[in-house]
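Asks: Next input, structure requested:
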Amino acid sequence: MVAGTSIGAVIGAMYAATQDPDWIENKFKEFIDSEAYKKIGLHRLVPTGQPNSSIFQTAATYMKNQIIINLSNERLGILKQERLSEIIDFMLPVKTFEELQIPFSCLAVDLNSGDDVIFNSGNLVEAIAASSAIPGYIPPIEKDGMLLTDGAVSCPVPVKTVRKMGADFRISVDVGLNHFEPLENPNLLQVLGRAEQITSTRLGEVKSEKADITIRPDTLNAFWAEFDKIDQLVKLGAEETEKQFWKIRDNLKKKKSIHHKVIQFFEYISGIERDQAA
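Replies: Next comes the predicted model:
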C-alpha cells in the first residue's frame, strides 16, 4: 500500500496503478518531450540566481517579473487548475481509486480548517490535483465547502496515513532539502523563503520519525519543475535505496517476531486512543 502528498501523490498513484518503476520513469520522460509540457511552460518557473529558492519566494519573484503583482487579489495561482488536471490525466493509466492494483491514499489540506483531508476512493485525478495544488502556483480547489491545497503544507511525509491503512512496516521517502546554501545579502523575500524552507524540512523530518525506515536521497536541491534532472534524481534515489537494503531486510525480520507483534499491537491501540483524545 502507498500514501503520498504533492508529487508523492502523483508518483504513488502511478505506482499503485502499475507497480512498474520503469513505466513511471518512461512516462515522465514522455511528458517532458510532449507538446503539452512545452505549452504549459513549466520550465519558465525554474528559479535562477539565488540557490535554494523556496516555492513561495519563487512564485513571488515570477509574478514580479511578469508584472502581475497587482493581480494578486484576483488570481490565486500562476497556472490554472485545468492545466494541473491535464498533466495528471496524462500521467495516469486509470482514473479512479477502484481501478488501482494496490491500496492508495493521498492527502490535501483544507485552508479553511487547517485539517488534513485523505482521499482513498472515487475520482483519482481530482484527488491528486487537490494534493498537488502547490500554493502560489496552482489555485486551491473548492470541494464540499473546503478549500484544498497541497498536502505537503501540513504533511509532507504521510507515515500516519499508511499506518491507518494497515501497514505494519512503513518506509518513508523524504525528498526535502538536504542542505542549505548560505544567503548572500538576502532581501525580504529570501529571508521569508529560507524560513519557510527550514520549517518544511523540519516538518518532513518529524513526520518521518514514525517510519521504520526513512530514505532521504540527495535531491540536488532541485526545484519541483526541474524535470530535466530526472535521470540524475532517479539514479540518486536508487543509490540511496540500495544503501538501505540490508537495514530494510533486518527490520522486516524483526517485524515478523511474535514479541514485536505484541508490542506493535499495544502501540497501535495507544495510537487510536491518542487520536480519539485529540
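
Asks: hey, let's count contacts and neighbours off CA atoms from now on
Replies: Fine.

Asks: Which residue ranges of this structure form strands?
Replies: Under the criterion DSSP state E, strands of the chain are mapped to 2-5, 104-110, 116-119, 141-143, 146-150, 171-173, 213-215.

Asks: out of these, nearest to Glu196?
Replies: Among those, strand 146-150 comes nearest to Glu196, with 14.7 Å by Cα to Cα.

Asks: contact partners of the closest one?
Replies: Identification of contacts with strand 146-150 by Cα atoms under 8 Å, 6 or more residues apart in numbering yields 5-6, 107-113, 130-135, 139-142.

Asks: let's see it at 6 Å
Replies: For strand 146-150, contacts defined as Cα atoms under 6 Å, 6 or more residues apart in numbering pick out 6, 108-111, 130-134, 140-141.

Asks: now the angle between strand 104-110 and that strand, please.
Replies: 120 degrees (axes from the mean of the first three to the mean of the last three Cα atoms, to 10 degrees).

Asks: State the distance from the closest residue in space to Thr214 that isn't next to it in sequence to Gly204.
Replies: What sits nearest to Thr214 in space, not counting adjacent residues and going by Cα to Cα, 6 or more residues apart in numbering, is Ser172, at 4.7 Å. Separation of Ser172 from Gly204 (Cα to Cα, to the nearest Å) stands at 10 Å.

Asks: quick one more, to check against the first:
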Amino acid sequence: MVGKLNSNKTETQESKPWALALMGGGARGLAHIGLLEALLENDLVPPIITGTSMGAIIGGLFAVGYLPREIERLSHELSFSRLAKLRQAKIPIPDKLVDYLLLESYQQRLLRQMGRRKGDVLQDKLRELVGEVLIEELPIKFGCNAVDLVSGQEVDFTRGPLYQALRASMAFPFVIEPARLPGRLLVDGGLINNVPIKLARRLGAARVFVPDVHRSLKRMPAKRFDSTLIMVHRLVQVVLTDSTESKLPEADLIIKINPQVDTFDFTRVKQVVALGKKVALAHLDTLKKFAAQGT
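Replies: Purely as a prediction, here's the structure:
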C-alpha cells in the first residue's frame, strides 16, 4: 500500500488541475467507493475523473452527484447479482460451472444483440439513475472508455449521454453483453486500456492519481487448461493484466489497494469499500500534498 509520488513538475503542470483515474476490477473496484468517501470528507474532490468498467460506473455516478454511500447501495443493483447469488449458495458450486453458466448466457444474449433488438435492461437502469444528463454538463469533468468490436479501437466518451457511456464501459466480456450504438458494438474498455490516464490528461489534468486495485497474474498449472472456456477466461485475464500494468507507469501517484476478493466476488461489498477508505486515509498527507501542487 505504498504510494508513489512523482514530484518532478513543471510550472505549467502546477497551474493545472489533478485527476483521479479509476481502473476496472469488478468487485475489487468497489474499493474506489471508500476512497472517494475519504477524499470527499477531506475536501479533496477531484476536478477531473476518468474511469474504465467498474471505475467508470463509480466515477460517473460520483461526477453526476451521487454520494459514496449511495453508490455503495446502488452497487448491489448494478453488480453481477446472478453470480453473487451463486457464490452465496449453501451447496458447493464449482467455479467451472459458474463460468459455464455465465458464458452460455452471454453467448445467447450476444446473439440477441446482433439480431433483433429486445431492449437493454441494464442501460434502462443506468438511464433511470442518471437521467438524460450529458457528460459535458457534469459538475466534475468526466470521461470513460470502451472498445469497439467493429473497428477494434478504443473509444473515449467525453461528450454525449452519460448513461450510454457507462453502459458501454462496463460490458465485461462473457458476463455483460456489448452495448450497441450506431455502427458500433462496444465492450469493456479495460481490454485495451484499463487505466485511462491519457484520457485524464486530454481533459486537462497535469497530474493523475491512480488507486491500484488490480491483482498481478499468477502462474496457472497446465493441467487446469482442460476446456476451451478456461482458456478463454485465462486469455481475458492476460489481456486485462497487460492493459493495466502497461499503463500504470504513466501515473503521477499510485496507491495500492489490495482487496482480498476475486473479480466476481460481490459477496463482501462493505469490507471492500471499507478497505478503500482505510487505505486512502492512511495516505491522506500524500494525497493532500498531491492535490495542493496545483494551487
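
Asks: Now check the second structure for the residue matching the residue nearest to Thr214 of the first structure.
Replies: Counting by TM-score structural alignment, Ser172 of the first structure corresponds to Val210 in the second structure.

Asks: Just confirm its match contacts Ala21, I think it does.
Replies: Yes. Counting by Cα atoms under 6 Å, Ala21 is a contact partner of Val210 of the second structure at 5.2 Å.

Asks: More neighbours: these two, which one.
Replies: Higher neighbour count among Val210 of the second structure and Ala21: Ala21, with 31 against 24, using other Cα atoms under 10 Å.

Asks: Helix or strand: which one has the more buried one?
Replies: In the assignment (DSSP states H and E), Ala21 of the second structure maps to strand 18-22.

Asks: by contact count, what packs against that strand?
Replies: With contacts defined as 3 or more Cα pairs under 6 Å, 6 or more residues apart in numbering; DSSP states H and E, the packing partners of strand 18-22 of the second structure are strand 48-51, strand 207-212.

Asks: Tell me the gap between stretch 235-248 of the first structure and the middle of its chain.
Replies: 20 Å (Cα atoms, centre = their mean, to the nearest Å).

Asks: what span of the second structure lines up against that stretch?
Replies: On the second structure, the counterpart of stretch 235-248 of the first structure by TM-score structural alignment is residues 274-287.

Asks: So the residue nearest to Thr214 of the first structure sits against Asp212, correct?
Replies: No. Counting by Cα under 6 Å, Asp212 is not a contact partner of Ser172 of the first structure; they are 7.9 Å apart.

Asks: Cross-check the contact I'm expecting between Met157 of the second structure and Gly143.
Replies: I think there's a mix-up here, since residue 157 of the second structure is Phe and not Met. Yes. Using Cα under 6 Å, Phe157 of the second structure is in contact with Gly143, at 5.5 Å.

Asks: Among the two, which residue is more densely surrounded?
Replies: Gly143 (29 against 22).

Asks: so who does the corresponding residue of the first structure for the more buried one touch?
Replies: Residue pairing (TM-score structural alignment): Gly143 of the second structure is matched to Ser105 of the first structure. Under the criterion of Cα under 6 Å, 6+ apart, the neighbours of Ser105 of the first structure are 3, 119-120.

Asks: ok, now with 8 Å
Replies: Ser105 of the first structure makes contact with 2-4, 9, 118-120, 161-162, according to Cα under 8 Å, 6+ apart.

Asks: Correct me if wrong: the residue nearest to Thr214 of the first structure contacts Val206.
Replies: No. Here Ser172 of the first structure does not reach Val206: they are 11.4 Å apart, not a contact under Cα atoms under 8 Å.

Asks: Which neighbours do these two have in common?
Replies: What both Ser172 of the first structure and Val206 touch, as defined by Cα under 8 Å, 6+ apart, is an empty set.
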